[in-house]
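Novice: Return a 3D structure for these sequence lines:
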Amino acid sequence: MSTDYSEDKLVEQPAIALFSQIGYDTANCFYEKVSSSDSTLGRETTEEVVLVPKLRSALQKLNPDLDSEAINLAIEELTRDRGAMSLVQANREVYKLLKDGVKVAFENDEGEETDETVRIIDWNDPENNDFFLASQFWITSPSGIYKKRPDLIGFVNGLPLIFIELKKSHGKIEHAYKHNLKDYKTTIPQVFWYNALVILSNGSRAKVGSMTAGWEHFADWKRINSEGEQGVISLETLIRGTCGKQGMQQNV
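Specialist: From the prediction side, this is the model:
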């Protein structure tokens, strides 16, 4: 009888199951259809990292009194090309939009100039947001030269806020930082414009940090909930503490 000790069997699949337990919709996107007419997730190309149908649906739900022009302008601002910026600048700009909303100006139905702020995430009631985990999600570099497939990406309202890189159970998670993460930041930088959390793990050990953090600033996570309940250092503890709907609101 053969035993599967692969990264997918021992680390990735339990992580996906856990995200499902904490309320995320999940999908294996290895065979995702990407096109302008028949697209699984609404992407027209694999260079796109925002799931626009999910984003549009969330914005309409969170801003029921705004017309479609305001929603369209907010989506344009969120998805515009920030390739001329540094990763830090782009990430900081998007973070401000997530926190404060997107200010848009347009003509209303009466032809009057109108200013509105479009809410992107409901920070008070996490259940009002859309949580989705994609595994095996293909991303093409802006240059078109590279095509990468990160392990797991967590989306909130269609925006890729969580980036997870997994190693085999006996693998060193520092390798995930020094090799995989650094490579991704160079080849597919657009996914990090939106990033709030980076998680590196081999299942038993797990660390969390920001997109800009050096390895020494990636931290173990022992806290499970806001009351300070303690747990062992593991991927499950970290996911429950940082990616659970309540935890995600507190840690972004």
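Novice: contacts and neighbour counts: CA atoms only from here.
Specialist: OK.
Novice: if I look at the closest residue in space to Leu159 that isn't next to it in sequence, how far off is Gly158?
Specialist: Once flanking residues are discounted, Leu159 sits nearest to Val50: 5.2 Å by C-alpha to C-alpha, 6 or more residues apart in numbering. Note on Val50: its distance to Gly158, by C-alpha to C-alpha, to the nearest Å, is 6 Å.
Novice: Glu127 and Lys61, how far apart?
Specialist: Note on Glu127: its distance to Lys61, by C-alpha to C-alpha, is 12 Å.
Novice: Those two: which is more packed in?
Specialist: Under the neighbour definition other C-alpha atoms under 10 Å, Glu127 and Lys61 were set side by side, and Lys61 has more, 15 against 12.
Novice: Could you list the buried residues of whichever helix or strand the more buried one is part of?
Specialist: Using DSSP states H and E, Lys61 falls within helix 52-62. Across helix 52-62, burial judged by 16 or more other C-alpha atoms under 10 Å covers 52, 54-56, 58-60, 62.
Novice: what's the answer for stretch 70-78, then?
Specialist: In stretch 70-78, counting by 16+ other C-alpha under 10 Å, buried: 70-71, 73-75, 78.
Novice: which residues are in contact with it?
Specialist: With C-alpha atoms under 8 Å, 6 or more residues apart in numbering as the test, stretch 70-78 has contacts from 52, 55-56, 59-60, 94, 97, 102-106, 116, 118.
Novice: Take those residues and lay them out in CSV including distance to Val34.
Specialist: Output for these, formatted as CSV (distance: C-alpha to C-alpha, whole Å):
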residue, distance to Val34
Val52, 13
Leu55, 17
Arg56, 18
Leu59, 23
Gln60, 24
Val94, 25
Leu97, 27
Val102, 28
Lys103, 30
Val104, 29
Ala105, 32
Phe106, 31
Glu116, 33
Val118, 28
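Novice: Which stretches in the protein count as helices?
Specialist: 7, 13-21, 52-62, 68-79, 87-100, 173-175, 182-187, 235-242, 245-251 (DSSP state H).
Novice: Leaving out chain neighbours, which residue sits closest to Ser6?
Specialist: Spatial nearest neighbour of Ser6, chain neighbours left out: Lys168 (6.5 Å); criterion: C-alpha to C-alpha, 6+ apart.
Novice: Sequence B follows; please return its structure for comparison with A:
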Amino acid sequence: MANAPKFQEEYAAKIPAMTLLAGLGWSFLSPQEALTKRGGKQDQVVLREVLRNVLSKRTFHYAGKTYPLSENSIDNIISHLCSPALNEGLRHANEAIYNHLMYGIPVTEFVDGKKVTPTVSIIDWQNPDNNQFHFTEEYTVTRAGGFDSRRPDLVCFVNGLPLVVIEAKRPDGNSQKGPTINEGISQSLRNQRPDEVPHLFAYSQLLLSVNGIDGRYGTVETPEKFWAAWKEEDISDAEMLALKNKALDDATLQHLFDHRDKRDLSWYQNLIAGGELMVTGQDKLLISLLSKERLFDMIRYFTIFDKKIGKIVGRYQQVFGIKRLLERIQKRNSKGGREGGVIWHTTGSGKSFTMV
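Specialist: Below is the predicted model of the structure:
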């Protein structure tokens, strides 16, 4: 039984997370495919091949005409994105990348001999389907010292950039060590240290720790006590159940399980043959945070950098409080006036951040 914990981790937490991500529209890459897309280099964390493919479709406008980006501009953007400024610390590097994601990167182009400086967006925020969504498992990344490596359980990429890192643990906590979700959190915090794989976390927007039953989330440098649970208010239980039990086509299933032991696929097929699967806390967290539109919302509207505290991602009360507030102020009564309202806060629930 030496391999029992691994077995439990895989079957209880990781495979369910992978099949759910596939159901949410993320495309799976086997560890080998992911390695190929980063040029076979384990010290590179961006899937350059994917990023190049996305940028090759980007255009800019000048004098009423549309032009494709030059190879030179594409190379410049890639080298810019692939060398995060970690010399000033992870938080600084992460904020610089975040700003590139939000505001694009300016490039220099020449049209008929005239110099033009368009700003190129890395992510199409308006149309999520205009982006490429991939995920992989056991993503091996060489440590900063260059000797050994770390292997986060699951990494999710948008346009080749690793924006989400997930640690999947077995469900049964050893009572001495506390719940296994905390193991995933401490692993995530360790991996962000300067001598570990900070170059992976320079891109991170959401970090998750799940154990098959439940999960917590944070972002870069979030202290363990602030990793939060999520309570969903907009996606109904029925929608969650439908997503959890969405049948994957044969090609997707083959691709997910091809590089694994044959028993893994038959285990999964037996599981789904047994009737409708219940939605776990892990499923709820993944659907609530990693559905494409919701992930984009969380990154764009509910992430801030605070001088003192660092990077903060919204908690569910803040997210839904803001959503309800925006709905309220867009409504008008029969006389054309707006309705008021109150957002009620308990002490320490982050009201100043909600207001930001």
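Novice: Give me the TM-score for this pair.
Specialist: After superposition, the two chains reach a TM-score (TM-score structural alignment, normalised by the length of the first structure) of 0.88; 240 aligned residues with a C-alpha RMSD of 2.2 Å.
Novice: sorry, back to before: reformat the buried residues of stretch 70-78 of the first structure into JSON lines and put distance to Gly23 of the first structure next to each item.
Specialist: Formatted as JSON lines, these follow (distance: C-alpha to C-alpha, whole Å):
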{"residue": "Ala70", "distance to Gly23 of the first structure": "29"}
{"residue": "Ile71", "distance to Gly23 of the first structure": "26"}
{"residue": "Leu73", "distance to Gly23 of the first structure": "30"}
{"residue": "Ala74", "distance to Gly23 of the first structure": "26"}
{"residue": "Ile75", "distance to Gly23 of the first structure": "25"}
{"residue": "Leu78", "distance to Gly23 of the first structure": "25"}
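Novice: Out of these, which two sit at the greatest distance?
Specialist: Using C-alpha to C-alpha, the two most remote members of the buried residues of stretch 70-78 of the first structure are Ala70 and Leu78, lying 12.4 Å apart.
Novice: quick one: what's aligned to Pro142 of the first structure in the second structure?
Specialist: Matched by TM-score structural alignment, Pro142 of the first structure corresponds to Ala144 in the second structure.
Novice: right, and that match touches Leu200 too?
Specialist: No: judged on C-alpha atoms under 8 Å, Ala144 of the second structure makes no contact with Leu200 at a distance of 10.2 Å.
Novice: List the contacts of the aligned residue in the second structure for the residue nearest to Leu159 of the first structure.
Specialist: Counting by TM-score structural alignment, Val50 of the first structure lines up with Val46 in the second structure. Val46 of the second structure makes contacts with 38, 82, 160-162, as judged by C-alpha under 8 Å, 6+ apart.
Novice: ok, the residues you listed in the first structure, which still hold?
Specialist: On the basis of both residues aligned by TM-score structural alignment, their matches' C-alpha atoms under 8 Å, what survives of those in the first structure is 82, 160-162.
Novice: Buried ones among the residues you listed?
Specialist: Looks like these have 82, 160-162 buried, using 16+ other C-alpha under 10 Å.
Novice: Just the ones of those in strands?
Specialist: Among those, the ones falling in strands (DSSP state E) are 161-162.
Novice: Helices along the stretch 251-356 of the second structure, start to end?
Specialist: Applying DSSP state H, counting those that start in this stretch to the stretch 251-356 of the second structure gives helices spanning 262-273, 281-290, 292-301, 316-330, 351-355.
Novice: Residues in contact with the first one: which ones?
Specialist: Here helix 262-273 of the second structure makes contact (C-alpha under 8 Å, 6+ apart) with Phe257.
Novice: so it matches what in the first structure?
Specialist: Helix 262-273 of the second structure corresponds to no residues in the first structure, going by TM-score structural alignment.
Novice: coming back round to it: most tightly packed of the helices of the first structure?
Specialist: Among those, ranked by average contacts under mean count of other C-alpha atoms under 10 Å, first place goes to helix 235-242 (a mean of 23).
Novice: Quick check: nearest residue in space to the counterpart of Phe163 of the first structure in the second structure, chain neighbours excluded?
Specialist: When the second structure is aligned by TM-score structural alignment, Phe163 of the first structure is paired with Val165. Leaving aside its sequence neighbours, Val165 of the second structure sits nearest to Val155 (C-alpha to C-alpha, 6+ apart; 4.6 Å).
Novice: what's the counterpart of Gln126 of the second structure in the first structure?
Specialist: Using TM-score structural alignment, Gln126 of the second structure pairs with Asn124 in the first structure.
Novice: Distance of that match relative to Gln230 of the first structure?
Specialist: Distance of Asn124 of the first structure to Gln230 of the first structure, computed by C-alpha to C-alpha: 25 Å.
Novice: okay, these two: which has more neighbours?
Specialist: Neighbour tally, Asn124 of the first structure and Gln230, criterion other C-alpha under 10 Å: the higher count belongs to Gln230, 13 against 9.
Novice: Please verify my assumption that the more buried one contacts Arg240.
Specialist: No: counting by C-alpha under 8 Å, Gln230 of the first structure sits too far from Arg240 to count as a contact (11.6 Å).
Novice: rewinding a little: in contact with the residue nearest to Val165 of the second structure, which residues?
Specialist: Residues near Val155 of the second structure by C-alpha under 8 Å, 6+ apart: 135-137, 139, 162-166.
Novice: try it again with 10 Å
Specialist: Val155 of the second structure sits next to 134-139, 161-167, 200, 204, 207 when contact means C-alpha atoms under 10 Å, 6 or more residues apart in numbering.
Novice: Buried subset of those as a PyMOL selection?
Specialist: Per 16+ other C-alpha under 10 Å, the buried members of those correspond to this PyMOL selection:
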select buried, resi 134+135+136+137+139+161+162+163+164+165+166+167+200+204+207
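Novice: Farthest pair within the contacts of Val155 of the second structure?
Specialist: Using C-alpha to C-alpha, the two most remote members of the contacts of Val155 of the second structure are Leu161 and Glu167, lying 17.7 Å apart.
Novice: Just put the helices of the first structure in a markdown table and tack on distance to Ser210 of the first structure.
Specialist: As requested, those are exported to a markdown table (distance: least, C-alpha to C-alpha, whole Å):
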| stretch | distance to Ser210 of the first structure |
| --- | --- |
| helix 7 | 23 |
| helix 13-21 | 20 |
| helix 52-62 | 23 |
| helix 68-79 | 20 |
| helix 87-100 | 10 |
| helix 173-175 | 15 |
| helix 182-187 | 12 |
| helix 235-242 | 12 |
| helix 245-251 | 11 |
